[in-house]
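# Using only what follows, build the 3D model:
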Amino acid sequence: MVALNRVRQAAEARGEARRRSSTPARGTAGTQGAGRAGGGRRRGPVADARDPRMLGDVFGRLVTDRGWSSPVAVGSVLSRWDELVGPDIALHCRPESFENEVVTVRCDSTAWATQLKLLTPALLQRFEDALGPGIVTSLRVAGPAAPSWRKGPRVVRGRGPRDTYG
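From the prediction side, this is the model:
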């Protein structure tokens, strides 16, 4: 204890101010707080600014403070697609892009595209529950890409796929 007092006095002599916390140290229950209500004794653990925090809480606060909510939401929708829509839909429909709160989804058949259009209100509700309100406001559903009839570098316009359609 004598050595600690010497170090404190040396720090004060150099002009270093000692920071004092508003709450007593953890091992000093009843020694410093005699003037407090309740007899000056601490009863159980008290939250302190020095206590460790959960990583999710720290990361969530960082995202909010920096204004990164929408980029994180975009990554969340694209990376968690299978979890958000379910395995059946995820097997046949994949997200292509996410811009201005609109997710563009490409389906592997026209039947699945029609089914996804019918399920859009339920999916938007799932997105709102999982990600928060206003992150995804609509789905743009696209069917499978049509085959290309082009076979070479030259193109004759207006004839269609030739002999297939008369």
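# from here on, contacts and neighbour counts on C-alpha atoms
Will do.
# show me what contacts the residue nearest the centre of the chain?
Nearest residue to the geometric centre of the chain (CA atoms, centre = their mean): residue 72, 4.7 Å. By CA atoms under 8 Å, 6 or more residues apart in numbering, the contact set of residue 72 is empty.
# Second input sequence below; structure requested for side-by-side comparison:
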Amino acid sequence: MRANADGGSDRSEFGGDEGSRKPVALSSIVDKILEDHGVLAQVRRMSVLDEWSELVGDAVARVTRARSVEDGVLIVEVRSSPWLMELNMMKGDFVRRVNDYMPDTPIERIVFVQAETE
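So this is what the prediction gives:
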């Protein structure tokens, strides 16, 4: 391995020597940083918040809001008590849908909570 002009190495953490280094996708660098800090799985789980409406369909999306993911538990706010009871009976189906969407970082369970009224 050669030393560069400032005395450091030409060897890169993500590639070989400076001259032979191939481009690396930014997403893989970000993933490595997140993994090194122990938060990659949590960040991936958070993507379900954006995809909730697609995963559950229009009818359920109109009365719910995926609020957060904490330690593998998806917290979902529900607009009314009748819907809360109905969705609790369908919980297993929603867990399967979410885990089919992100099999590498599955959630353990979903907790439906009554949304606060304004």
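# what's the TM-score here?
Remark: TM-score between the superposed chains equals 0.63 [TM-score structural alignment, normalised by the length of structure 2]; 107 aligned residues with a CA RMSD of 3.5 Å.
# counterpart of the residue nearest to the centre of structure 1 in structure 2?
By TM-score structural alignment, residue 72 of structure 1 lines up with residue 43 in structure 2.
# what about its match, which SS state?
Local secondary structure at residue 43 of structure 2 is given as helix here, using DSSP: H, G, I helix; E, B strand; the rest coil.
# try the one 5 residues further on
Secondary structure state of residue 48 of structure 2, per three-state DSSP, is helix.
# ditto for residue 59 of structure 1
Assigned with three-state DSSP, residue 59 of structure 1 falls in the helix class.
# Count the neighbours of the counterpart of it in structure 2 for me.
Counting by TM-score structural alignment, residue 59 of structure 1 lines up with residue 30 in structure 2. For residue 30 of structure 2, the neighbour count with other CA atoms under 10 Å is 12.
# And for residue 109 of structure 2?
19.
# Relative to residue 68 of structure 1, how far out is the aligned partner of residue 53 of structure 2 in structure 1?
Matched to structure 1 by TM-score structural alignment, residue 53 of structure 2 sits across from residue 82. Distance of residue 82 of structure 1 to residue 68 of structure 1, computed by CA to CA, to the nearest Å: 23 Å.
# Looking at the two, which has the bigger crowd around it?
Set side by side, residue 82 of structure 1 and residue 68 show more neighbours around residue 82, with 16 against 12, by other CA under 10 Å.
# Could you pull up the residues touching that one?
Here residue 82 of structure 1 is in contact with 89-90 (criterion: CA under 8 Å, 6+ apart).
# ditto for residue 109 of structure 1
By CA under 8 Å, 6+ apart, the contact list for residue 109 of structure 1 reads 92, 143-144.
# Include distance to residue 4 of structure 1 when you put the residues you listed into TSV, please.
Converted to TSV, the contacts of residue 109 of structure 1 look like this (distance: CA to CA, whole Å):
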residue	distance to residue 4 of structure 1
92	69
143	75
144	75
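# What is the corresponding segment of structure 2 for the lengthiest helix in structure 1?
Among the segments of structure 1 that qualify as a helix by DSSP state H, the longest is helix 110-131. Following TM-score structural alignment, the partner segment of helix 110-131 of structure 1 in structure 2 covers residues 81-102.
# ok, residues contacting that stretch?
The set of residues external to stretch 81-102 of structure 2 that reach it, using CA under 8 Å, 6+ apart, is 45, 48, 55-56, 63, 78, 105-110, 112-114.
# out of those residues, which is most surrounded?
Neighbour counts for those, by other CA under 10 Å, peak at residue 45, which reaches 25 neighbours.
# Surely that residue touches residue 104?
No. Here residue 45 of structure 2 does not reach residue 104: they are 9.3 Å apart, not a contact under CA atoms under 8 Å.
# on that earlier part again, measure the match of residue 72 of structure 1 to residue 106 of structure 2 for me?
As judged by CA to CA, residue 43 of structure 2 and residue 106 of structure 2 stand 12 Å apart.
# just residue 33 of structure 2 next, same as before
21 Å.
# do the same with residue 84 of structure 2
Remark: distance between residue 84 of structure 2 and residue 106 of structure 2 (CA to CA) = 23 Å.
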